[in-house]
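Enquirer: model the following, please.
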Amino acid sequence: MVNSPAPADFAHALDLLNAGALVALPTETVYGLGADASNPDAVAKIFAAKGRPADHPLIVHLANAEAMQDWARDVPEYARQLAAAFWPGPLTLILKKQSWVLDAVTGGQDTVGLRVPAHPVALELLRCFAASRHDSPAGIAAPSANRFGRISPTTAEHVRDEFADATPFILDGGPCAVGIESTIVDCSRHQPVVLRPGHITAAQIAAVLSGEQAQSPANDMHAARKAAPRVSGSLAAHYAPATPLRIVKSQDIPEVLAVWQHAGKRCGVVAYSVDPRDASFHELVRMPATSMEYAQGLYAALRKLDAEGLDQIIVEALPDSQDWAAIADRLQRATAAHALADSSGR
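Expert: Here you go, the predicted structure:
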């Protein structure tokens, strides 16, 4: 359900952005930590608040597809087709940047990530922001409103929990409808390549394109990404709760829980098809069995269990299908975060 902030809240958010301050805003994917993408001091505040590495690029949110030309050059026809088909929506296009675009936004690269969000609150703020700039390029850089590498927020309350006393002003637009980050497509080369899966699938992208280009969203992701620019959310370890997370096949969950019980450990379970009520667990989050509804609730479920002081979070393994690919990607990165921590001795 979308909330409609009061006009005074929109006005205050606009004043903050024009003053170089941060504003948390809702999108259909996750809540973003927004700043004026043309203001280097404002962009620096995003990196400081998140603890984000300086070479990790940001996504710039625009009010409409026409604004793409202000930020990108040499835009290929297939990118325009994708924008026409999916904007506003959860699709980010990586394009060759205009020379003036800040290196801090692009991570020092010659490409920039752009998207037009589908959330009405975000769009209204972006339109007001663009109008306030008097025909100057207007965009809001807005990575997820959380500490770097942690679980993305899908409600205003998640943003408050994340930043506590340092919470920026939040435009509360209600829970995010999609619940996972946007699909990212590299459009800086001859053919498009999907760099991060999301709600919009490679098959949907291919369906929009014609002829040879319809085959271009790459199936060989490893080979395609080797030559790809750095993009948001592409690190092997990301989207992680503080509690160690493990993915377990449905039939193995009772046995794994029994081992943890024998060791005297507290365990939480995220399950969509099995109910391990004969096994020992301390918290159970029942998830929907459809990929769209599961994605909407995933980060809220992980945040809920992460707050319980558990020793382990077990997530039931997902179906092996394209409908679930983006969710599987986020969970694999969440488990990788703890694997990397263990290997480094932390």
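Enquirer: going forward, measure contacts between C-alpha atoms and count neighbours the same way
Expert: Fine.
Enquirer: all helices of the stretch 151-300 of the chain, in order?
Expert: 156-163, 202-208, 221-226, 253-262, 291-306 (DSSP state H, counting those that start in this stretch).
Enquirer: what's the most buried one of the ones you listed?
Expert: helix 291-306 (a mean of 20; mean count of other C-alpha atoms under 10 Å).
Enquirer: about what we covered before: export the helices of the stretch 151-300 of the chain as a markdown table, with columns for distance to Glu316.
Expert: Output for the helices of the stretch 151-300 of the chain, formatted as a markdown table (distance: least, C-alpha to C-alpha, whole Å):
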| stretch | distance to Glu316 |
| --- | --- |
| helix 156-163 | 23 |
| helix 202-208 | 25 |
| helix 221-226 | 25 |
| helix 253-262 | 7 |
| helix 291-306 | 12 |
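Enquirer: can you tell me how far the closest residue to Ala54 other than its chain neighbours sits from Asp74?
Expert: Spatially, and ignoring its direct neighbours in sequence, Ala54 is nearest to Gly107 (6.5 Å; C-alpha to C-alpha, 6 or more residues apart in numbering). Using C-alpha to C-alpha, to the nearest Å, one gets 20 Å for the distance from Gly107 to Asp74.
Enquirer: run this one through as well so I can compare:
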Amino acid sequence: MTTSYDCADADQRAAGLEHAQRAIRAHQCVVLPTDTVYGIGADAFSPQAVTLLLAAKGRSRKMPPPVLIPRLNALDGLATDVPAEARRLAEAFWPGGLTLILHAQPSLDWDLGETQGTVALRIPADDIAQDLLTLTGPLAVSSANRTGQAAAQTAADAEVQLAESVEVYLEGGHRPAEGEGSEPSTIVDATAVPLRVVRQGAISLERLRGVVPDVLGLGEEPAEAPEPAAEAPAPAAEAPSVEDSPRN
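Expert: As a prediction, this is how the structure comes out:
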């Protein structure tokens, strides 16, 4: 049975987090506030739960959900071959509105959809979300709305759209908070260097480049390397010098 908890009340917040933890363990979906909008979350390591999440949204496996994590040290457990540039961005902007697409650890037993071997990771800057993630571990989380409809900015808004497909609704007030922008997270593809912005959002390109100067903006292409200058042939009577020899 669907239950909603008002997290402005300390007792309801504690009860809601406990119920949400049980629901995640039972492969059910929950709605939680994040620092951008409300999200629908499920156990990232349960294919059954991820399937329910996608079905609740009316979304196909071609649009896999990102994964929210509770702390930075979870990064290396879920991703592999993390570029130093991506690590610097994570250290600078997590928790916050930055999502990093990375190569997923191949040993992990999960199925988020058609990810092509990647995973999109973020740490949300929201106390309720972080409290839940600390209890549950990584969650597959997508915006709490039916595909094609407006993203929910309260748990009540989410319940109108998602109804009984969700076991627990954690109401934390309006998201984003009053006076804050409603931009989604900025998504950076970190599966190759230079890193590339694939969705512009809460973290501006200027701020990203303050940490990683060569990150590519949306739609930008890397500068082509200049053509090497032609070398003059060595005189016929001379053997090629060391500098002319190919390098191993």
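Enquirer: what TM-score do we get after superposing?
Expert: In this superposition the chains share a TM-score of 0.79, using TM-score structural alignment, normalised by the length of structure 2; 210 aligned residues with a C-alpha RMSD of 1.9 Å.
Enquirer: and the residue nearest to Ala54 of structure 1, how far is that from Ile59 of structure 1?
Expert: 11 Å.
Enquirer: which of the two has more neighbours?
Expert: Ranked by neighbour count (other C-alpha atoms under 10 Å), Gly107 of structure 1 and Ile59 place Ile59 first, with 26 against 19.
Enquirer: list the buried residues in the one helix or strand Gln12 of structure 2 maps to.
Expert: Using DSSP states H and E, Gln12 of structure 2 sits within helix 10-25. For helix 10-25 of structure 2, a neighbour-count test (16 or more other C-alpha atoms under 10 Å) marks 12-13, 16-17, 19-24 as buried.
Enquirer: contacts for it?
Expert: For helix 10-25 of structure 2, contacts defined as C-alpha atoms under 8 Å, 6 or more residues apart in numbering pick out 4-7, 29-30, 42-43, 131-132, 135-136, 167-170.
Enquirer: quote the end-to-end distance of stretch 120-137 of structure 2.
Expert: End to end - C-alpha to C-alpha - stretch 120-137 of structure 2 spans 15 Å.
Enquirer: sorry, wrong one. I was asking about stretch 316-330 of structure 1.
Expert: 14 Å.
Enquirer: what is the corresponding segment of structure 2 for it?
Expert: On structure 2, no counterpart of stretch 316-330 of structure 1 exists by TM-score structural alignment.
Enquirer: likewise for stretch 183-202 of structure 1?
Expert: Against structure 2, stretch 183-202 of structure 1 falls on residues 186-205 (TM-score structural alignment).
Enquirer: do you know how far the residue nearest to Ala54 of structure 1 is from Leu17 of structure 1?
Expert: 21 Å.
Enquirer: kindly report the same for Leu245 of structure 1.
Expert: The gap separating Leu245 of structure 1 from Leu17 of structure 1 is 37 Å, by C-alpha to C-alpha.
Enquirer: please apply the same query to Glu316 of structure 1.
Expert: Relative to Leu17 of structure 1, and taking C-alpha to C-alpha, Glu316 of structure 1 is found at 41 Å.
Enquirer: now swap in His338 of structure 1 and tell me
Expert: Taking C-alpha to C-alpha, one finds His338 of structure 1 at 36 Å from Leu17 of structure 1.
Enquirer: what lines up with Ser60 of structure 2 in structure 1?
Expert: Under TM-score structural alignment, Ser60 of structure 2 pairs with Pro53 in structure 1.
Enquirer: is that match in a helix, a strand, or coil?
Expert: Three-state assignment for Pro53 of structure 1 (DSSP: H, G, I helix; E, B strand; the rest coil): coil.
Enquirer: residues contacting it?
Expert: Contacts of Pro53 of structure 1 (C-alpha under 8 Å, 6+ apart): Phe47.
Enquirer: how near is it to Ala130 of structure 1?
Expert: 28 Å.
Enquirer: just give me the neighbour total for the closest residue to Arg59 of structure 2 other than its chain neighbours.
Expert: Leaving out its chain neighbours, the residue that sits closest to Arg59 of structure 2 by C-alpha to C-alpha, 6+ apart is Thr147, at 6.3 Å. Close neighbours of Thr147 of structure 2, defined as other C-alpha under 10 Å, add up to 15.
Enquirer: so Thr147 of structure 2 touches Gly58, yeah?
Expert: Yes: at 5.8 Å, Thr147 of structure 2 and Gly58 qualify as touching, with contact defined as C-alpha atoms under 8 Å.
Enquirer: residues contacting the residue nearest to Asp329 of structure 1 when sequence neighbours are not counted?
Expert: Distances taken as C-alpha to C-alpha, 6+ apart place Pro197 nearest to Asp329 of structure 1, at 7.4 Å, with adjacent residues excluded. Contacts for Pro197 of structure 1 were tallied using C-alpha under 8 Å, 6+ apart; they are 182-184, 325-326, 329.
Enquirer: distance of Pro197 of structure 1 relative to Ala218 of structure 1?
Expert: 11 Å.
Enquirer: sec struct for the most centrally placed residue in structure 2, please.
Expert: Nearest to the geometric centre of structure 2 sits Leu121, at 3.2 Å (C-alpha atoms, centre = their mean). What three-state DSSP gives for Leu121 of structure 2 is strand.
Enquirer: for the alignment partner in structure 1 of it, which non-adjacent residue is spatially closest?
Expert: The equivalent of Leu121 of structure 2 in structure 1 is Leu114 (alignment by TM-score structural alignment). In space, Leu114 of structure 1 comes closest to Val60 once its chain neighbours are excluded; the distance is 4.9 Å by C-alpha to C-alpha, 6+ apart.
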